[in-house]
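# just to be clear, the model below is a prediction. Sequence and coordinates:
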Amino acid sequence: MDTPSLYYFGCLLLALLYSLTKCSRSRDRGLRLPPSPWQLPVIGSLHHVLGALPHRSLRRLSRRYGHLMLLNFGEVPVVVVSSAEAAREVMRTHDAAFATRPQTATIRTLTKQGQAIALTPYGDHWRRLRKICALELLSAARVRSLRPVREEEAARLVVAVAVSSASGNNKLVNVSEMVAAYVADTAVHAIMGRRLNDRDAFLRYIDEAIQLASGVSLADMFPSSWIAGALSWRTRKAEVYQQRLFEFLDAIITEHTEKKSHDEGKWQEDLIDVLLRIQSQGSSHFLTMGTIKAVIFDLLSAGTETAATTLQWAMAELMRNPDVMSRAQAEVRGAFMPHMKVIEEGLSQLTYLHWVIKETLRLHTPGPLLLPRECQETCKVLGYDVPKGAMVLVNAWAISRDPQCWEEPEKFMPERFESDTRDLKGNDFEFTPFGAGRRICPGMSFGLANVELALANLLFYFDWSLPDGIRPNEVDITEAMGITARRKTDLWLRATMCLNLPH
C-alpha cells in the first residue's frame, strides 16, 4: 500500500473509532472536573505525552495545568496527581475509593488464569491474598529467615564481580548485568528454595511482562470498541505470552514438588511450599493453582525489577559523587572490617548507607507513576470532582523532586536525611517510592533487604573507578521507561579488589 493510501486508511480508521467511542461522557455533567490540556479528537490527550518519558511529560503538564489534571487517553479518563497534598487525599483521605486497580484489556489477558496481588481489583480475593502476604509470605519474620539466602547470593555476587574484573574487556565490569543476576537469583532462591538453572529465560519473561503491562493497546484506550479489540496486537501478544508463562511456571512447580519428595526431611520451607501448604489445608478455596502461579510470578517480578533498578542507580550516583562514595565506603568498612566480611545483622548500624538508598529512591523512584488506581466512586480531591471509573496516576517521581517539598531536589544529597525524618513507608506523601495506603507494596522489606546487603558488599570488597576518559559528571543517567524507570544503558565500571573474597 502506498503512502497516500496508508494516510487515508489511517484517517478512515480514526474516524471509525471516533464514531464508536462514547465521548459525550454525560455522566460527568455537573461535576467540577480538574483542569485539562487541550485535546484532539479520538486520541484525546495522548499527543501531550508522546516523545518523552511519561513521568517527565506529566510533570511538565502539571506545572502548567495544576497538581491535579484530567487527561483522556482515547476514551479513558486519566487523573494525574503531582503534589504531596493531592497524593495524601488519594492514598489516605479517600484511600478506599481509590484502592482498586483498572482492568484494561491487556491486564485482563495477563491475569485471566489467576490473579495475584499487584494488579488485582480491590475486594475479597485481594484481601485474602494480602493477609497471606502479611502473615506468611512477606512477614518480618519470614524476611529475617531468608537471611542465609541473601548472604549466600551476595557472596556469589562478590565472586562474580572479582572474576569479571580480572578477565577481558579491559577489566571493566557490567554492573547492571551483575546486580540484575544477583537480584534474580536471590528472589528465585527465596521463593523456590534453590537457584534457577535457566535464569536467562526467567529474566526474559520479566522483561516481556514489564513491556506488556506498561504499554497501551487500542483495546485499552477504546474499551467500548470491538474493532479496537480486534486490531489490538498487544492483547493478542499478551495472550500468547500468558500461555507460555504459565507453562514455564508449571514446570517450576512440578520440578519443585518432585525434588521435595525425594529430599524429604532435608527441606527448608520456601515460599512455594508456603502457598502449597495453605492450599492443602483446604480452608482457602480461592487459592487455586492458577492463583498460586500468578502469586509466584508476582513475587518474582516485583522482587527483581525494583531492587535491580535501585542498585544500578545507587552505583551510578555514587560514581557521579566521589565524596559520597568515600563516606559510604568508610562507614561500611569501619563497621565490618573486624569481621572481614559483611554480615546482615550489622546493616542496621549503618546510617549513611541507608541515607544513600533513601536518596536513590527519592531521586530515581523505581516506579515513577506507581501502579495505576481506579476511582470506585466520585469524590473530591483538592476541591475537584474525580469521576467514577477514572484511572488515577500518582506521579511519585515528580513529587519526590518538588522544590516546594525538597531543598535542591535535583541534587543527589544523602546528607539531607540527617535532619529530614521523612521515611519511605507510606507515612510521608512527599516520598512514596513504594506507594501508600491499602495498596502499598507488600514486598518493601524483602526488596530493601536485598538492596542493602548487595550495596554494602560492593562497597566493602571493591574500590570502584570509571572507564578511562570518563569524568564523574559524564556518567550517563538517561532513563528508559517500563513499569520502572531503568537506566537506558548498562553501567560499566572498573572494580579493584581490596579484600580477600568471602568464604
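That came through, no problem. Note that the coordinates shown come from a computational prediction; the quantities given were computed from them, not determined experimentally. Numbering: from 1, shown residues only.
# switch to C-alpha atoms for all contacts and neighbour counts from now on
Noted.
# which residues of the protein fall in strands?
68-73, 76-81, 172-174, 373-374, 379-381, 384-386, 391-394, 462-465, 479-481, 485-487, 492-497 (DSSP state E).
# comparison target, given below:
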Amino acid sequence: MSLFIFTFTSWLPILLMILPLLLLLHVFPKKKPTRFPPSPPQLPIIGNLHQLGDFSYHTFWQLSKKYGPLMYLRLGSLPTLVISSSKLARDVMKTQDLDFCNRPLFVSYKKLSYNFLELIFTPYGEYYRDMRKIFNNELLSIKKVQSFGFIRADEVAQMIELISRSASSSTPVNLTELMLSLTSTIISRAAFGKSYRGGAKTNFHGVFEEAQALFAAFFYADYIPWLGWIDVVSGQRARLEKSFQDMDMFYNQVIDEHLDPERVKQEQEDLVDVLIRVQKDHHLTRDHIKALLMGIFIAGTDTGAATVVWAMTELIRKPSVMNKVQHEIRRIIGNRGKVEEDDLCQLDYFKLVVKETLRMHPAAPMLVPRETTRQCRLDGYDIAPKTLVFINALAIGHEPESWKNPGEFWPERFTDSPIDYKGNDFQFIPFGAGRRICPGMHFGVVTVEIALANLLYSFNWELPSGMNKEDIDMSGLPGITVHKKSPLLLVPIDYINSTNGKTDK
C-alpha cells in the first residue's frame, strides 16, 4: 500500500498537468484536415506563378478545363481560387457574397488609389458603402448619366465628321485609336468639365495609359513579400511612384481650376463640381476626390473603347450580321442623319449585337480580383480567409452548359431571352454582380451604344485592299482591359452621301 501511495503521489503533479489537455482534446476534437479544391502541381516558393504567362484569363481557362471550374492555385504565398462556371459565380457573388466581397491589398492598387480611397479597389466595409451611395445618388445615377448626353452627341458627331474625310479619299481609319480618343474625351468632359485633347500641359493621355498599365503590372511584394526588394532594384517601384506623382499633379491642377473663384461655371455640373459640392456632407478630403476621379477615368476609358472595337471586328468578319444590324438602324432612323440616344431603345437587333459582343469579349475578362473576408466553404471545399479570388467572365461567357456554340458570334441567341448583363444572370457577367458590380455600367453601355450605332448608320465598312476577313488577328493584349492586339483598320464608305440621303426602308 505504501508503494502504491508513493507512486501515485509522485505522478500526481504530472497527471494534473495532463488532465486539462485531455479535457481540451475531448471538448475540441482534432481538426479535420483542410480539403482544397483541385490544383495543378506547384513549385517551391513560386507555386503556380510560372504557369500564368501574359494572358492569365486564357491560362486559367485552359487549366480549368483540366482541373475543374473551381481551381486552387498558389501564386507565390497567396492562396488563390479561380471560378469558371456560372453556378460557382452565383455562389461567390450572390449566395456567399459577403464572404467573397473584399479586395486584395496589392501594391499598385494602394498607391494609385490613394491608400484604397477609390471605390473599385477599396476593401469592403462602411467606407465602401458610403462611397457607393455617392456614386449611385450623385456621380453616376441614371439621371446624371443622361445629363451628359449632349457631350456624347457632340463628340460622336466630331468623330463621324473625321471619318467622313477619310471616306472621301477611301483611306483606312484606325478605329482602335479613334475609339480610345472618343471615350477618353467624353469622360474628361463629363468628369473635369473640358477636353484635355492633345495634353499640352499634362500629357493627359500618356499619364493615364501608364497608370492603367501599372494596375495590371506584376510586383514581387504582392506575391512573395520577402522578394519585394526586387521591385525596388528593378525600378518598378520608382515607375509606380512617378506615375502616381504625374497623375496627382494633374488632379491637383483640375481641382484648383474648379476652386478658382474667377472660374466661369458651366450650366451643367461636371463630376468634380459634384464632389466639391458634397465634400463637407460626406467628409471628403482632396485625396478622396482625386481617388474617386481616378476610378471613373481608369475604369471608363479603356472598357468602352475596347468593346466598340471588338464589336466592329466581329461584324466585319460576319457580313450577314453587319448587313442585318445596319438595315435595322437605317430603317428606323431614316434620313435624319444621325442616331440619337432616344433612338437606342427601338434598335432591338442592335441591342442583341451589343450583348453578344459583351459575352464573347468582356472588356475585363478576368473581373477585378476579390478576396475572402473570412473562413468559409465553397462547393464542399475549405476556403481560408484572405484567399485571392479570380472570376473568369470570359470562360463563363463560353460555358457550353449555358451557351450553344459559344465560340460563334451569333446575336440571335439573345432573341426573346431574359438574360441580361445587369448582374442577375450569372452566365453573363461582363460587369460583375453582387456588392461589387461595376458602378459605371450604365455610363459605359450608353457610350458604347451611341458610338457603335452611329458608326454603323453613317458608313458601310470594308477591309483594306488585299486583306481578307481570315487575316484579322483576334488576339488580345495583356491587361485588366483587353484590347485587340493589332489596331482595327477599316475603310469607311459614306453611306448617307452615297445614297443621296435615301436610306433603307
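Done, it's in. All of these numbers come straight from a predicted model, not from anything done at the bench.
# between the strands of structure 1, which one is nearest to residue 328 of structure 1?
strand 462-465 (11.7 Å; Cα to Cα).
# read off where the closest one ends up in structure 2.
Strand 462-465 of structure 1 corresponds to residues 459-462 in structure 2, going by TM-score structural alignment.
# have a look at how far, on average, the matching stretch is from structure 1.
In the superposition against structure 1, stretch 459-462 of structure 2 averages 0.6 Å from its aligned positions (mean Cα distance after the TM-score superposition for structure 1).
# mind listing what's buried in that stretch?
459-462 (16 or more other Cα atoms under 10 Å).
# adding distance to residue 266 of structure 2, write those out as TSV.
Shown next, in TSV, are the buried residues of stretch 459-462 of structure 2 (distance: Cα to Cα, whole Å):
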residue	distance to residue 266 of structure 2
459	34
460	38
461	38
462	41
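# and which of these is nearest to residue 495 of structure 2?
residue 459 (4.8 Å).
# doesn't residue 495 make contact with that closest one?
Yes. Contact between residue 459 of structure 2 and residue 495 holds when scored by Cα atoms under 8 Å: they sit 4.8 Å apart.
# tell me the centre residue of structure 2?
By Cα atoms, centre = their mean, structure 2 has its centre lying nearest to residue 364, at 4.1 Å.
# excluding covalently adjacent residues, which one is nearest to it?
Leaving aside its sequence neighbours, residue 364 of structure 2 sits nearest to residue 481 (Cα to Cα, 6 or more residues apart in numbering; 4.7 Å).
# what does the one you found correspond to in structure 1?
Match for residue 481 of structure 2 (TM-score structural alignment): residue 484.
# how many neighbouring residues does that match have?
Neighbourhood size, residue 484 of structure 1 [other Cα atoms under 10 Å]: 21.
# so who does it touch?
305-306, 309, 366-368 (Cα atoms under 8 Å, 6 or more residues apart in numbering).
# so which of these is the closest to residue 101 of structure 1?
For these, the nearest to residue 101 of structure 1 is residue 367 (15.5 Å; Cα to Cα).
# in this structure that closest one contacts residue 485, no?
Yes. Between residue 367 of structure 1 and residue 485 a contact is recorded at 6.3 Å, counting by Cα under 8 Å.
# just give the nearest non-adjacent residue to the counterpart of residue 494 of structure 1 in structure 2, would you?
Residue pairing (TM-score structural alignment): residue 494 of structure 1 is matched to residue 491 of structure 2. Residue nearest to residue 491 of structure 2 in three dimensions, not counting chain neighbours: residue 172, with 4.2 Å by Cα to Cα, 6+ apart.
# give me the neighbour count for the one you found.
20.
# how about the one 10 residues further on?
Applying other Cα under 10 Å, we find 23 other residues in the vicinity of residue 182 of structure 2.
# how near is it to residue 63 of structure 2?
Look at residue 182 of structure 2 and residue 63 of structure 2: by Cα to Cα, to the nearest Å, they are 37 Å apart.
# for residue 352 of structure 2, same thing?
From residue 352 of structure 2 to residue 63 of structure 2 the distance is 31 Å (Cα to Cα).
# over to residue 370 of structure 2?
From residue 370 of structure 2 to residue 63 of structure 2 the distance is 20 Å (Cα to Cα).
# quick one, helices of the stretch 151-300 of structure 1?
Secondary structure of the stretch 151-300 of structure 1 by DSSP state H, counting those that start in this stretch: the helices cover 175-192, 199-214, 218-221, 226-231, 233-262, 271-280, 289-320.
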